[in-house]
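**Student:** kindly generate the corresponding structure for this input.
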Amino acid sequence: MDSEIELKLLVTADAESKIREQFLPQLKASIEHESVQLYNSYYDTPEHALRQHGMGLRVRGNNGDYEQTIKSKDGSVGGLHKRAEHNVDIPSNQLDIALFPDGIWPEALNIEELKQQLTTLFSTHFRREQYQIRLPDGSHVEMVFDSGEIETDKYHTPVCEVELELKKGQSDALFQLARQLLDIIPFRLGYKSKAQRGYELFLGEEAEMAHIRPEFKLGKEDSLQEAFIILMSELVQYWQYYEQRFVELGKVRDIVELVAIMRLMKRNLKLFEKHLSCAEFSELSLQLKEQLKYWDWVDELADIKELLSKKGFYRKKLQKQEVVMRHLQARQTQLLEMHQPLQLLHQSSYARLQLNILEMLTHKPWTNAPLWQEESINRLAKKAIREELKSIFSLFHFETKESVKAYLKNLPALNKVVEIQTLLAGAVGNRTGQSLKTWTDLLDGAEELKVLHTLEKNLRKLFSEGEDSLIHWCVAKQESLLEVMELSREAALLAQAEAL
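**Tutor:** Modelled structure (predicted):
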């Protein structure tokens, strides 16, 4: 059995010439080059039994030589792939799973039934430019540029990607080469394998996951290290998932979710920064802060998306206002054209940030810190939640009625509470977690206020020459919502006071 550690990088077609003419000549390394044409058939049962067990099965043909491979998941994160695989040479293009070791199959699979049910679902064919890069420190990295297609009976989609696979040495070599490549070729990190893309093409799926925010499965007894890796790994996966969905489908919702995940990631780093005593955390937090500045405009985009949504609170009122709807749609288009999210996703600083996060998760630098302790996440979670509840209690404990502007000003504080709840709720008891949930209604109200406030600003631009009844309606809605929020605030304060 072999084990792969590789980075998958999504590039454009001109990457091939830049690799050959600019990237490779600058390396102080021994380089061997080979060009091959590969044809791969991927197999599974009609019920996708192998996919359900996280396994992929293929036969690869190369100039009359054939090899069958079975791969299984063992911890891929974002664009960094770690997989166990078994390779067997075969005399022809005929699959024979009996040649694989018996112990590789999950107990739930009946191998005799599997043999009878396996069928070809899709194929990939591509030209591979393959480079064996041997660095002065003894590291050996295989770099390939693949250009071709994935095909089913009905559909096909292009392949254009670079893979860096560690053959020998430390994973530092992968990340160093990736950074050097980024200086020459813009790329995004790819989290989908060719097999995964093939399954989606075969099934006609737009995506393999529903539009949901992540729920982190932390246990009270998980160590700080285990908890941090669980949280950060999930965040990276969702980040790249929404990124890829936006690239493929261009939906505003995916950009809104992507930014929310980046903010959660920043909060997560801050939570663990002191406890794991890792200098990389503060550096990554700073990089995330700088990257998020490019995405500040998404808050307004999210409000307009809600106003335009067919399921939005105010769609029934606004859909009769054609002038207003056209204005909001134009503003949404204007925001997207002004800020060019696809270009932002191809910034070198954006890809570099993701590389730095993956490298940290690979190397786990906090384990070398002298203050490292293998304590449970439960202790940190309780402390963080208590501190946040104390802060929010003080912030919202006032006698007089608050204004819309005051709630909007304190929206980041409410967001922080809910972010901590999202990350750490699984590491504390129900009672502690419930204390945080009492503030959720207030956040929902503040978010709705923000949407109405955005609507009011756009209405005042639209009707700048005179008053309009819709503006009065919008202001009245905010005042009415404010009354309800005051009740939520009092209920949250009372519940927290009883809990203290």
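**Student:** only C-alpha atoms from now on, for both contacts and neighbour counts.
**Tutor:** Fine.
**Student:** does residue 138 count as helix, strand or coil?
**Tutor:** Residue 138 carries the three-state label coil when classified by DSSP: H, G, I helix; E, B strand; the rest coil.
**Student:** in the stretch 201-350 of the chain, which spans are helices?
**Tutor:** For the stretch 201-350 of the chain, applying DSSP state H, counting those that start in this stretch gives helices covering 224-249, 252-276, 279-292, 298-308, 315-318, 322-339, 341-345, 348-363.
**Student:** I'd like the ones you listed written out as JSON lines, with mean neighbour count and distance to residue 397 added.
**Tutor:** Listed next are the helices of the stretch 201-350 of the chain as JSON lines, based on neighbours: other C-alpha atoms under 10 Å; distance: least, C-alpha to C-alpha, whole Å:
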{"stretch": "helix 224-249", "mean neighbour count": "19", "distance to residue 397": "32"}
{"stretch": "helix 252-276", "mean neighbour count": "19", "distance to residue 397": "24"}
{"stretch": "helix 279-292", "mean neighbour count": "17", "distance to residue 397": "30"}
{"stretch": "helix 298-308", "mean neighbour count": "20", "distance to residue 397": "27"}
{"stretch": "helix 315-318", "mean neighbour count": "13", "distance to residue 397": "34"}
{"stretch": "helix 322-339", "mean neighbour count": "14", "distance to residue 397": "36"}
{"stretch": "helix 341-345", "mean neighbour count": "15", "distance to residue 397": "40"}
{"stretch": "helix 348-363", "mean neighbour count": "17", "distance to residue 397": "38"}
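**Student:** out of those helices, which gets nearest to residue 378?
**Tutor:** helix 224-249 (8.7 Å; C-alpha to C-alpha).
**Student:** now do that closest one against helix 348-363, angle only.
**Tutor:** On the basis of axes from the mean of the first three to the mean of the last three C-alpha atoms, to 10 degrees, helix 224-249 is oriented at 150 degrees to helix 348-363.
**Student:** if we can go back for a sec, to residue 82, which of the helices of the stretch 201-350 of the chain lies closest?
**Tutor:** helix 348-363 (10.4 Å).
**Student:** alongside the first, I'd like the structure of this one:
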Amino acid sequence: MEIELKFLLQPDLVTKFTSLIDNAPFDISAPNVRHLRNGYFDTDQKALRQFDIGLRIRSCELATGEKSAEQTVKLAGQDVGGLHQRPEFNVDLPVPTNMVADLSLYEPEIWPAGFDVDEIQQQLMLLFETDFQRTTWHVSMPSGTVIECVLDQGAVKANGQETIISEVELELVSGEVKELFAFAQYIASKVDVRLGFLSKAARGYHLLAGKSLSCVDLNKVNVKADDAVETAFVKSLTAALKFVQHNEQVFCASMSPKSLRKVLDGWSLIIHVMQLFADLIPTAQAKALAKGFKMVRKQHKWADSYYQINQLTSRKSPFKKDIDNSEFLTSLVAQEQWPEHKLMRAVGFFSSREYNQLILNFIQWLSGKAWRNELSLEQLTVLSQPIYVHTQSWLDASWHNLKAVLAAYKLEPDQENLEAIYWPLVESLLTGIVASNVFGDEAESVTNAQMDLLMGCEEYILLSRLESLLVEHQENHQVTPENDYLGWLNAKQSSLNMAIVATVGNVSQLKPYW
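**Tutor:** This is a model prediction of the structure:
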């Protein structure tokens, strides 16, 4: 079983990293440098990828000129926020190799159910290649744990396109997983690195498809009615962390406001999951980690207002046409675009010591189920209880809170009561993301209605943000624009408020699916 962590490293920091390793206070072997060329295989229909199987042929050349080759298959395993654990099987090949993969070289028992070896073998083809220099050190920790530290520099190549490889991999050779994290923390405290969740193969598939990584939305977690409390907890936090890391990768590559906002949403989901399970898994470390995510969420709260401005002119904005048709409004909104220095600082934050420490602690705690060490025997029995009973009480509580603010808004549908709906609605939706799958498709109508209401609330927030810009402009310049933009805006708000009143009525009458 391969157990490893992966860091992304900016090419201009390679010298600093190698110097760090050479001078680290551990017993470290001399570096071994090899040139590696890998070919990755699959069928035209991506049959291997559907089974989460990776197949490659690697040719290797040492500095001495000695050559070797091997074929490797990696089967589906576990990936918790960048800690990869996958079964791996290697077969030596003759040199030179002809880059033709052969599945029959492996024992038939390794393949998953439904995997037709003969049929897939006939359809295998070379899809893409990686070409890079690998520098390897073996690190012996004081405890006796041995870690392989690898620096890869090169490129992934497909369809005449390529993307750079500049990454560090830490693999546990023998000993304790906690020592792997300790060494990772040491590196992250000295060099700006960022945890990577995409393998070289995954990047090759993206390059092959001609697509850059794009934002993903929050979807309900695959929690089942018969899942134990602990299983549901791990599933929920793993899904939230993957969501954060995916959109973090998109943001660091593109600096898009949407992707940063989604990272913030992911942090909110992690915090919410911790709160939902707080009585079931009451540990000091869980509270400390939740506090850490609250702090980073608060540090990036500035992004919310800029995101709202960005949304005013986004492709899907109901106000885009009106703004585009007005030179004044276009100019006003343009003045409030995202400041580049803040975006650059946010990109840097994801490689910071502070954030790496939080994420590595979180991954270690989650993958090692470290909460068990803090629980009494009685509390440990709760972990095996079915989650079904608890999901009902969570949904009841969030529904009760939401109905209270909806009732207040129905009595007096003003801006203050509308804004009061927002967070109870968000919390109800976050609870649904964790718990609704337990009840199958019954949750869909409730979720859709709540999403409609959330969309209405967010549109109203956008108009309020635009209103504040208009008022601020008039106060600062002591002039009134030629057109009555505030009148236009108030008419939009009035119309939207009527639609929200109707949606609130619909949501209030929904029957709980639980």
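**Student:** would you turn the helices of the stretch 201-350 of structure 1 into CSV with distance to residue 140 of structure 1?
**Tutor:** What follows is the helices of the stretch 201-350 of structure 1, written out as CSV (distance: least, C-alpha to C-alpha, whole Å):
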stretch, distance to residue 140 of structure 1
helix 224-249, 26
helix 252-276, 32
helix 279-292, 26
helix 298-308, 42
helix 315-318, 58
helix 322-339, 40
helix 341-345, 30
helix 348-363, 18
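**Student:** buried ones in the lengthiest helix in structure 1?
**Tutor:** For structure 1, the helix that runs over the most residues, judged by DSSP state H, is helix 469-499. By 16 or more other C-alpha atoms under 10 Å, the buried positions in helix 469-499 of structure 1 come out as 470-471, 474, 478, 481-482, 485-486, 488-493, 496.
**Student:** so where do the strands sit in the stretch 1-150 of structure 1?
**Tutor:** 2-10, 30-44, 55-62, 65-73, 80-90, 119-134, 140-151 (DSSP state E, counting those that start in this stretch).
**Student:** any idea what residue 455 of structure 2 aligns with in structure 1?
**Tutor:** Counting by TM-score structural alignment, residue 455 of structure 2 lines up with residue 444 in structure 1.
**Student:** check contacts around that match.
**Tutor:** For residue 444 of structure 1, the contact set (C-alpha atoms under 8 Å, 6 or more residues apart in numbering) is empty.
**Student:** so which of the strands of the stretch 1-150 of structure 1 comes closest to residue 423 of structure 1?
**Tutor:** strand 80-90 (22.8 Å).
**Student:** state the span of structure 2 onto which that closest one is aligned.
**Tutor:** Taking TM-score structural alignment, strand 80-90 of structure 1 hits residues 83-93 over in structure 2.
**Student:** what's the helix or strand for the residue mapped onto residue 386 of structure 1 from structure 2?
**Tutor:** In structure 2, the residue paired with residue 386 of structure 1 is residue 396, using TM-score structural alignment. Following DSSP states H and E, one finds residue 396 of structure 2 within helix 388-411.
**Student:** quick one: contacts for the closest residue to residue 392 of structure 2 other than its chain neighbours?
**Tutor:** Spatially, and ignoring its direct neighbours in sequence, residue 392 of structure 2 is nearest to residue 514 (6.1 Å; C-alpha to C-alpha, 6 or more residues apart in numbering). Residues in contact with residue 514 of structure 2 (C-alpha under 8 Å, 6+ apart) are 392, 395, 439.
**Student:** neighbour-wise, which of the residues you listed leads?
**Tutor:** Within those, most neighbours by other C-alpha atoms under 10 Å means residue 395, with 21 neighbours.
**Student:** that residue against residue 432, yeah?
**Tutor:** Yes: with contact defined as C-alpha atoms under 8 Å, residue 395 of structure 2 and residue 432 form a contacting pair (7.3 Å).
**Student:** ok, back up a step: pick the one among the contacts of residue 514 of structure 2 closest to residue 117 of structure 2.
**Tutor:** residue 439 (37.0 Å).
**Student:** helix, strand, or coil at that closest one?
**Tutor:** Residue 439 of structure 2 ends up helix, using three-state DSSP.
**Student:** with adjacent residues omitted, what lies nearest to it?
**Tutor:** Distances taken as C-alpha to C-alpha, 6+ apart put residue 514 closest to residue 439 of structure 2, at 6.8 Å, once the chain neighbours are dropped.
**Student:** any idea how far residue 406 of structure 2 is from that neighbour?
**Tutor:** Going from residue 514 of structure 2 to residue 406 of structure 2 by C-alpha to C-alpha, to the nearest Å gives 20 Å.
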